[in-house]
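Undergrad: This is a predicted model, with the sequence first.
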Amino acid sequence: MRKSSSLINIKEVLLSTRKVLNENAIIDSDLESDLLVAFALKITRAQLHANINSPISISEQKTIQNLVNRRIGHEPLAYILGVREFFGNLFRVNESVLIPRQETECLVESIINYLRHKSIESPKVLDVGCGSGVIGASILKYFPNIDLISIDISPNAAQIAYENILKITNNNNFHVLVGDLIESIKVQVDLIVANLPYIPTKRIPTLQKEIFLYEPKTALDGGTKGVEIISRLIEQSTKILKPDGAIFLEIDPDQKYILKNKIQHLFPKHKIKVLHDLSGQERVLSITIL
């Protein structure tokens, strides 16, 4: 098929897209240009490269340009595409939820290792500040017998979490609630997991533009020292955590001593572990009640 003089092909648009992304300091411009163009054309990356010489219509060129403009305006790629991969699954995301990070996979792995060695037939797991639901969904997919409760203060986030958990797990053994931490939870639970806001307020304006301009502040701002919300959760957990239960938290490495002191005050008999993420940072705090 002969290409019209007004049209360009996929190869040409990929080259021009990469150039623009590079000029605007987008680090992984090769990957992002592939994803943006494939998204605009409603095809996979494999199909994109299999049809590298195929022409692109004027309307498709405009769609690609709009996507590129959004990206160089610092809108995160995950929000543009509407999805983010986490723990081997694609989750729906938008500006109502924090974009899942790779370091949170360390939290999920540590929870899976913990549950694997517990002899509870159907443990009740509470995912607090669930956001897009990646933690709860990943655990429920691995352990279909758990009784999962996910809760978030944002109704929009709770709706996204519900949709993601149902789609990823194809399991109805869960509940998604709207609420402030665990004040509304009346049942006893075996495990509390949380990736709550832990960035100190004064650091929020210094974050990358992609984060500061687009991601929800309520999912980032942890208060003056970054531990206010996590501390509230630990305090509230004394009312619903079973005597032999556990808490798994994602934290900033600088916060472990403050939180350890808090835990020692509330739980006289306990065991604490600090686990590292893939970059070697102390990222997960696990508390087992003895």
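TA: Thanks, I have the structure now.
Undergrad: going forward, measure contacts between C-alpha atoms and count neighbours the same way
TA: OK.
Undergrad: need the contact list for N22.
TA: S29 (CA atoms under 8 Å, 6 or more residues apart in numbering).
Undergrad: helix/strand/coil for it?
TA: helix (DSSP: H, G, I helix; E, B strand; the rest coil).
Undergrad: Roughly how far does it sit from L213?
TA: Separation of N22 from L213 (CA to CA, to the nearest Å) stands at 21 Å.
Undergrad: Okay, buried residues for the strand of greatest length in the chain please.
TA: Secondary structure assigned by DSSP state E gives strand 241-250 as the longest strand of the chain. Buried residues in strand 241-250, counted by 16 or more other CA atoms under 10 Å: 241-242, 245-250.
Undergrad: now swap in stretch 20-28 and tell me
TA: Using 16+ other CA under 10 Å as the test for burial, stretch 20-28 gives 20-22, 26.
Undergrad: And for stretch 136-151?
TA: For stretch 136-151, burial by neighbour count (16+ other CA under 10 Å) applies to 136-141, 143-144, 146-151.
Undergrad: what's it in contact with?
TA: 87, 108, 111-112, 121-130, 133, 158, 161, 164-166, 168-169, 171, 173-179, 181-182.
Undergrad: just checking, K271 is part of a strand?
TA: Yes. Assessed by three-state DSSP, K271 belongs to a strand.
Undergrad: The nearest residue to it once chain neighbours are set aside sits in which helix or strand?
TA: Closest residue in space to K271, ignoring its immediate chain neighbours: T288 at 5.1 Å, by CA to CA, 6 or more residues apart in numbering. Using DSSP states H and E, the element containing T288 is strand 282-289.
Undergrad: and here's the other structure:
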Amino acid sequence: MTTPAMLRDAWLAAAAELESADIDDARFEAEVLLRHATGLNRAQLYASLTDEIDPAAQQRFEAAIAERTTRKPLAYITGTREFYRLEFRVTPDVLIPRPESELLVDAALDHIRQARFRTPEVADVGAGSGAVGIALARHRRGVNLICSDVSRDALLVARDNAQRLLRRPKTSFIQGDLLTPLPGPFHCVVANLPYIPEERLAELEPEVAEHEPRVALTPGTRGTELILRLITQLPSRLHSNGVAVLEVDPGQEIAIADAARQMLPNAEVTVLDDVSQQPRAVRIIAG
């Protein structure tokens, strides 16, 4: 067993180990893993830096650091990821929620409020952890949410998140392909579907390419296959003045917007930029 050390020494040694493994923000990630291993919040940790680390916590910390040096994502080690100011449980069965996907929640909420839907029927298609749909339902009372995904294991994670984060969850979980198994019609459809072209997987960071579920990353050669299929289902699945917000990879937005205009000729179709000023979503408001 490793000789017990002060919390500060354990933190700095771990940060150096992560840095040597080419981990960005090594000091911060070492801190996150140290807090995870010890159960201390940030204020408690900083107040205890000269204390000796508990041997059991030290073992947990060293194991977590060893995992991170293999490029296993931080969120899979801690089992949590913050999204839209909420803490979601994540496992290797689901894609890790990204900050840029918060745009989908913002756009959907804005339209629901402007349209004054009293009890919005919302579908989160390809829900994964349920982050987008659950964040939306948490911030809009009266939402009836359906989360769908092809993965049963992903839906189990989404169900757990809904039970923890929604005060009075009116949420259903349906395994299946896009909107096909869902009742509808809907006032709102949000979808962060796989959109990375297959040939680009090798270019991704090891945390993504080697650890996140492939089925949640790529739908095939072009990357747009699933999004285009979903668009063909929207005409019969959106209420009048209903909204669909679809996340896209920058560079796909024109093709996706054109397909939406073709399938829904009376719709208002808009490309939305994320916080980095990259085209990240296509919003479709049904005519």
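TA: Received, thanks. All of these numbers come straight from a predicted model, not from anything done at the bench.
Undergrad: coming back round to it: can you redo the buried residues of stretch 20-28 of the first structure as a markdown table with distance to V83 of the first structure?
TA: Listed next are these as a markdown table, based on distance: CA to CA, whole Å:
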| residue | distance to V83 of the first structure |
| --- | --- |
| V20 | 23 |
| L21 | 20 |
| N22 | 23 |
| I26 | 19 |
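Undergrad: which residues touch T180 of the second structure?
TA: With contact set as CA under 8 Å, 6+ apart, T180 of the second structure has no partners.
Undergrad: That one -> the first structure?
TA: The equivalent of T180 of the second structure in the first structure is E183 (alignment by TM-score structural alignment).
Undergrad: Take the buried residues of stretch 136-151 of the first structure and keep only those in helices.
TA: Applying DSSP state H to these, the entries found in helices are 136-141.
Undergrad: closest to I229 of the first structure among the residues you listed?
TA: Nearest to I229 of the first structure among those, counting by CA to CA, is G136 at 19.5 Å.
Undergrad: What residue in the second structure is paired with the closest one?
TA: Match for G136 of the first structure (TM-score structural alignment): G133.
Undergrad: okay, which residue is most central for the second structure?
TA: Using CA atoms, centre = their mean, the residue of the second structure that lies closest to the mean C-alpha position is P97, 2.0 Å off.
Undergrad: Which secondary structure state does that residue sit in?
TA: coil.
Undergrad: So the counterpart of it in the first structure versus E215 of the first structure, what's the distance?
TA: For P97 of the second structure, the aligned position in the first structure is P100, judged by TM-score structural alignment. Counting by CA to CA, the gap from P100 of the first structure to E215 of the first structure is 11 Å.
Undergrad: Mind jotting down where the helices sit in the stretch 51-200 of the second structure?
TA: With DSSP state H, counting those that start in this stretch as the definition, the stretch 51-200 of the second structure shows helices at residue ranges 55-69, 74-78, 102-115, 131-138, 152-165.
Undergrad: can you list those in CSV and add distance to C188 of the second structure?
TA: Shown next, in CSV, are those (distance: least, CA to CA, whole Å):
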stretch, distance to C188 of the second structure
helix 55-69, 38
helix 74-78, 29
helix 102-115, 7
helix 131-138, 10
helix 152-165, 18
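Undergrad: Packed most tightly, which of those would that be?
TA: Across the helices of the stretch 51-200 of the second structure, averaging neighbours per residue (mean count of other CA atoms under 10 Å) puts helix 131-138 on top, at a mean of 26.
Undergrad: Mean deviation, that helix versus the first structure?
TA: In the superposition with the first structure, the average deviation recorded for helix 131-138 of the second structure is 0.8 Å (mean CA distance after the TM-score superposition for the first structure).
Undergrad: What is the burial count for the aligned partner of L230 of the second structure in the first structure?
TA: L230 of the second structure maps onto L233 in the first structure when the alignment is built from TM-score structural alignment. Applying other CA atoms under 10 Å, we find 20 residues neighbouring L233 of the first structure.
Undergrad: Tell me how many other residues crowd the closest residue to L233 of the first structure other than its chain neighbours.
TA: Counting by CA to CA, 6+ apart, L181 is the residue found nearest to L233 of the first structure once chain neighbours are left out, at 6.4 Å. By other CA under 10 Å, 22 other residues sit near L181 of the first structure.
Undergrad: cool, and the one 3 residues further on?
TA: Residues lying near S184 of the first structure (other CA under 10 Å) number 11.
Undergrad: From K242 of the first structure, how far off is it?
TA: Remark: distance between S184 of the first structure and K242 of the first structure (CA to CA) = 17 Å.
Undergrad: Now do the same contact list for the aligned residue in the second structure for G223 of the first structure.
TA: The alignment partner of G223 of the first structure in the second structure, by TM-score structural alignment, is G220. When contacts are counted by CA under 8 Å, 6+ apart, G220 of the second structure touches 196-198.
Undergrad: and of the residues you listed, the nearest to N266 of the second structure?
TA: N266 of the second structure has its nearest neighbour among the contacts of G220 of the second structure in I196, at 29.1 Å by CA to CA.
Undergrad: What separation is there between the closest one and E225 of the second structure?
TA: To E225 of the second structure, I196 of the second structure is 10 Å away according to CA to CA.
Undergrad: between these two, which one's more packed in?
TA: Legend: neighbour count by other CA under 10 Å for I196 of the second structure and E225, higher for I196 (22 against 16).
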